[in-house]
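Enquirer: Based on what follows, work out the 3D shape:
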Amino acid sequence: MRGHGLEHVSNRDRLVEHLQKPGEDIEPRYARWAEERRRCPVAKTSPAEGSGPETYVVYSNAGVRQVMGDDRCFTKPGPSWRTTRTLLSMNGEEHRVHRALVADPFTVQGVARFEKTLIVPLIHDLVDKFVSRGEADLVLDFTSHYPFHVIRRIIGIDESEHDEFIGLAFPVNGLNRGWEDHIKEFLLPRIHAARANPKDDVLGLLARSELDGRPLTDEDFLEYLLLLIPAGADTTVAGSSNMFAGLLLHPEQLELVRRDRGLVNRAVNEALRWQNPAATTFLRRSLCPVEVEGVAMPENTLIRAHVSAHNRDETVYAEPDRYDVTRERAPAGVFGYGPHICLGMHLARAEMRVALNVALDRLPHLRLDPSAPRPFVRPASGPDTGGDGSLAAVNSLPVLFDPPA
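Expert: So this is what the prediction gives:
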């Protein structure tokens, strides 16, 4: 397995080790989820004694859209281990006001400002490090790098702290109380420095902002940063890696995009549909008696919206297990629905789009290394599975290409 481009620094080595952990192919799970959906689009689980309340799992596209998009009937509970609230645990008007405060850098217009000045040069610099070799591991040398650099720069963390930032943004032991304590220790001095000298970054934006006519407190800062730092990198690492995996495992699709760059956006969308880069399921709680796909649920019911399964619902997508860049219908819900739709979705799409265009420009005849094992996407893991919080992603993509003359 290759990985020549990473510096030998502790947190980066830990990231490499984490990415290289063995795992199984996720595809058999999609077949099982499809069978569950056909048998019963909404299934009631029976937890082991003492392990928690009964929960409904929604597998269908229509059911997930309903549960994720209707904030009058469903609410989003926050993680039980957090001591600091984030946007994820806010709802209604509170969520709207807090989200609007930090939204500007992540709008289409805000991301466009970063694309030419930050994302494009950064991705070219990464390719410079391996392009002369004619071989690379696109995950270890490429897609696992630029998302961390981009979100670090946007937030306002200095490059000298990049290694420590990786450890915070991609904690190999998962998001938990220990991680929260560590990241607070890292952030508080930088929050105080931003107040004294606000710059043109997220820290500076927060330092200049007010809530209810008052400056933001340390706790207010942490509400945003404890969400942005991990979410701003890991989803794009997974999305970009899976995009290249889909194209390389289906070389006829890669050739279509190479011949017609107008398909780049579709290739990005299809990657996000084919392999959901966020959590497999999202938890919601019913606020009133409600019916989902003909199943009646009382108030205060816990519901898992199975976003990975709903992206492959055969009633919505023809041949849903196939990666196909010619699909005319753009997938919905890959970044969620309703008020909690992912704040960073435009940034993630821009990074994926730029990465693909740069790879097509600078890595001619890009192809899988035939001497390496066939790559596959590993399932997501998290608290529900006893895992470490990693997302569904391919962990290695050894490739060959024609080096510059």
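Enquirer: going forward, measure contacts and count neighbours with C-alpha atoms only.
Expert: Will do.
Enquirer: thought residue 224 was touching residue 90?
Expert: No: in this structure, residue 224 is not within contact of residue 90 by Cα atoms under 8 Å, at 11.6 Å.
Enquirer: More neighbours: which of those two?
Expert: Counted by other Cα atoms under 10 Å, residue 224 and residue 90 do not tie: residue 224 has more neighbours, with 22 against 18.
Enquirer: list the contacts for that one?
Expert: 86-87, 102 (Cα atoms under 8 Å, 6 or more residues apart in numbering).
Enquirer: The same query, at a cut-off of 10 Å, please.
Expert: Contact partners of residue 224, counting by Cα atoms under 10 Å, 6 or more residues apart in numbering, are 84-88, 98-99, 101-102, 202-203, 206.
Enquirer: out of those, who's nearest residue 288?
Expert: Taking Cα to Cα as the measure, residue 88 is the one of these closest to residue 288, at 20.4 Å.
Enquirer: Pretty sure residue 79 is one of the things that closest one touches, is it not?
Expert: Yes: under the criterion of Cα atoms under 10 Å, residue 88 makes contact with residue 79 at 8.4 Å.
Enquirer: hey, where'd the strands end up in the chain?
Expert: 42-44, 55-58, 74-75, 135-137, 210-211, 214-215, 281-286, 290-292, 295-297, 302-306, 367-368, 377-378, 393-394, 398-400 (DSSP state E).
Enquirer: and the ones you listed as a markdown table, adding mean neighbour count and distance to residue 13?
Expert: Shown next, in a markdown table, are the strands of the chain (neighbours: other Cα atoms under 10 Å; distance: least, Cα to Cα, whole Å):
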| stretch | mean neighbour count | distance to residue 13 |
| --- | --- | --- |
| strand 42-44 | 18 | 41 |
| strand 55-58 | 23 | 37 |
| strand 74-75 | 24 | 39 |
| strand 135-137 | 24 | 15 |
| strand 210-211 | 13 | 40 |
| strand 214-215 | 11 | 39 |
| strand 281-286 | 20 | 29 |
| strand 290-292 | 15 | 45 |
| strand 295-297 | 13 | 47 |
| strand 302-306 | 24 | 33 |
| strand 367-368 | 22 | 24 |
| strand 377-378 | 20 | 20 |
| strand 393-394 | 28 | 18 |
| strand 398-400 | 22 | 18 |
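Enquirer: here's the other one to compare against:
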Amino acid sequence: MGSNRPSTLAPDFFSPRFREQAYTLYRDLREKGAVHPIQMPSGEPAWLVTRYDAALAALKDPRFIKNPRTLPDWKDDLPEEIEVFDEHMLAADPPDHTRLRNLVHQAFTPRMIEGMNHRIQEIADTLLDQIASTPSRRCDLIDAYAFPLPILVICEMLGIPADDRKRFREWSNALLATTNRPEKMEEARPKMKEFQEYLGELFHMRRSDPADDLVSRLVHVEEEGSRLTSNELYSMIFLLIIAGHETTVNLIGNGVLALFQHREQRELLRRRPELLDHAVEEILRYYSPVEMATDRWAAEDLSFFGEPIPQGSLVIVALGSANRDKSQFPEPDRFDITRQPNRHLAFGMGIHYCLGAPLARLEAKIAIPTLLERLPELTLDFGEEPLPWRQDFLMRGLTKLPVRF
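Expert: Model (predicted):
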């Protein structure tokens, strides 16, 4: 399936140095058009959407579906250990998507998120107490702060022991590495088997001894039979863990990086704390934590922004590119915490708009100013080496953020 149109973009697009060059490459692509043929590492042809107007349209267009199993002649070759985690909201279309989203919507209401404010502040203060007591006055801010804060929050919401958070990092990294990279599947299988066994034990415990947490509620729903299958339960918990912390880890890390790369904006935020909401939105736009929206496929032969896209074609929306489009954002490569309006697409758009966006925003609005207030002498501790961007396909985030204080 898909287009056989040749592509010259793949070598640059998937090179290890892509993250460093991405914004220049995106700008060049936007100048040439809105939609571009590329080739995935597997050899599969795909279409990359780079302009803001086209990205917004693609995210809302029902002709681009999330579950390719409904396509004619679709062959699903996911290993069993990975397939069990592939029946979640982001891989579903209505009516399944609507049903699954409604099940977890109760946990992400504005009132519930606002109720987390005090607990998030406690976690941030505890982590910064630990950092401040470090004898070397140095640390990796990803490991010490940006990662543990959101994983502790989502673990508490789900009712998962916080001591297991490092294992979640291994599991999530293993699965994210397989995105559009079939050669990584075999490597990920043992980790995914471990994760499935872990969740199976947790579900068994919550069935016999339910608690006031989201896992207990979802297990109860699964037992009703018709509303949540076993694979949907595994997939839902996995998605909540991934979506509940991966984006926020990147948001906090990218935010600190951007503020320290632009000293005048950091000082402006210190002087005018009322700009915090705008600052978080600009971080989301400037260094979008999710670089690529999750996969979509053309449900039919169609024309999209002048390009004929055959049925079954893989379509990828480059959120990081759309958020640097000068047609929507004046001086798009300038980091400006006073930017208004700022209608970025960092959390997507349409029916798949990120359910956890309010929680991610709240965590960033607590984590970043608390860090700046508690460690006012904080500085980045990088040498001349390139920034250590993660190499998985979907995310833009740092693998480490060394600082001294």
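Enquirer: TM-score, when you put one on top of the other?
Expert: After superposition, the two chains reach a TM-score (TM-score structural alignment, normalised by the length of the first structure) of 0.82; 367 aligned residues with a Cα RMSD of 2.7 Å.
Enquirer: about what we covered before: can you tell me which of the strands of the first structure is nearest to residue 342 of the first structure?
Expert: So among the strands of the first structure, strand 281-286 is nearest, using Cα to Cα, at 12.4 Å.
Enquirer: contacting residues around that closest one?
Expert: 55-59, 64, 67-68, 71-79, 297-310, 336, 380, 384.
Enquirer: And for stretch 155-170 of the second structure?
Expert: Here stretch 155-170 of the second structure has contacts from 107, 116, 119, 143, 147-148, 150-154, 171, 173-174, 188, 191-192, 194-195, 199, 202, 206, 210-218, 237-238, 240-242, 244-246, using Cα under 10 Å, 6+ apart.
Enquirer: Buried subset of those residues, written for PyMOL?
Expert: Buried residues within those, by 16 or more other Cα atoms under 10 Å, are selected in PyMOL with:
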select buried, resi 107+143+147+148+150+151+152+153+154+171+173+174+188+191+192+195+199+202+206+210+213+214+215+216+217+218+237+238+240+241+242+244+245+246
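Enquirer: what does residue 343 of the second structure align to in the first structure?
Expert: Structural alignment (TM-score structural alignment) places residue 343 of the second structure against residue 331 in the first structure.
Enquirer: what about the nearest residue to its match once chain neighbours are set aside, how many residues close to it?
Expert: Closest residue in space to residue 331 of the first structure, ignoring its immediate chain neighbours: residue 273 at 6.1 Å, by Cα to Cα, 6 or more residues apart in numbering. Residue 273 of the first structure sits with 27 neighbouring residues when counted by other Cα under 10 Å.
Enquirer: In contact with the corresponding residue of the second structure for residue 273 of the first structure, which residues?
Expert: The alignment partner of residue 273 of the first structure in the second structure, by TM-score structural alignment, is residue 285. Neighbour list for residue 285 of the second structure: 279, 319-324, 329, 332, 335, 342-347 [criterion: Cα under 10 Å, 6+ apart].
Enquirer: And residue 268 of the second structure, by the same measure?
Expert: Residue 268 of the second structure touches 259, 275, 337-338, counting by Cα under 10 Å, 6+ apart.
Enquirer: Give the equivalent position in the first structure for it.
Expert: Using TM-score structural alignment, residue 268 of the second structure pairs with residue 256 in the first structure.
Enquirer: quick one: its match and residue 279 of the first structure, what's the gap?
Expert: 30 Å (Cα to Cα, to the nearest Å).
Enquirer: Next: residue 346 of the first structure.
Expert: From residue 346 of the first structure to residue 279 of the first structure the distance is 18 Å (Cα to Cα).
Enquirer: Tell me how far the residue nearest to the spatial centre of the first structure lies from residue 26 of the first structure.
Expert: With distances taken as Cα atoms, centre = their mean, residue 235 lies nearest the centre of the first structure, 1.7 Å away. Per Cα to Cα, residue 235 of the first structure is found 17 Å from residue 26 of the first structure.
Enquirer: again, but for residue 254 of the first structure
Expert: 22 Å.
Enquirer: Give me the more crowded residue out of these two.
Expert: residue 254 (23 against 17).
Enquirer: What's the local residue count around the nearest residue to the more buried one once chain neighbours are set aside?
Expert: Distances taken as Cα to Cα, 6+ apart put residue 247 closest to residue 254 of the first structure, at 4.9 Å, once the chain neighbours are dropped. When neighbours are defined as other Cα under 10 Å, residue 247 of the first structure has 22 of them.
Enquirer: any common contacting residues for residue 224 and residue 90 of the first structure?
Expert: 98-99.
Enquirer: Now which residue in the second structure aligns to residue 226 of the first structure?
Expert: Under TM-score structural alignment, residue 226 of the first structure pairs with residue 238 in the second structure.
Enquirer: Please apply the same query to residue 351 of the first structure.
Expert: Per TM-score structural alignment, residue 351 of the first structure is aligned with residue 363.
Enquirer: Look up how far residue 150 of the second structure lies from its match.
Expert: The value you get for residue 363 of the second structure to residue 150 of the second structure, if Cα to Cα is used, is 7 Å.
Enquirer: Likewise for residue 343 of the second structure?
Expert: 25 Å.
Enquirer: again with residue 209 of the second structure
Expert: In terms of Cα to Cα, residue 209 of the second structure sits 26 Å off from residue 150 of the second structure.
Enquirer: Tell me where the stretch 251-400 of the second structure has helices.
Expert: Along the stretch 251-400 of the second structure, the stretches classed as helices by DSSP state H, counting those that start in this stretch are 263-271, 276-286, 319-322, 357-374.
Enquirer: Could you identify which of these is most buried?
Expert: Among the helices of the stretch 251-400 of the second structure, helix 319-322 has the highest mean neighbour count (mean count of other Cα atoms under 10 Å), at a mean of 29.
Enquirer: compared with the first structure, how much does that one deviate?
Expert: Its aligned residues in the first structure lie a mean 1.0 Å from helix 319-322 of the second structure after superposition (mean Cα distance after the TM-score superposition for the first structure).
Enquirer: how about that helix, which residues of the first structure does it hit?
Expert: Under TM-score structural alignment, the match for helix 319-322 of the second structure is residues 307-310.
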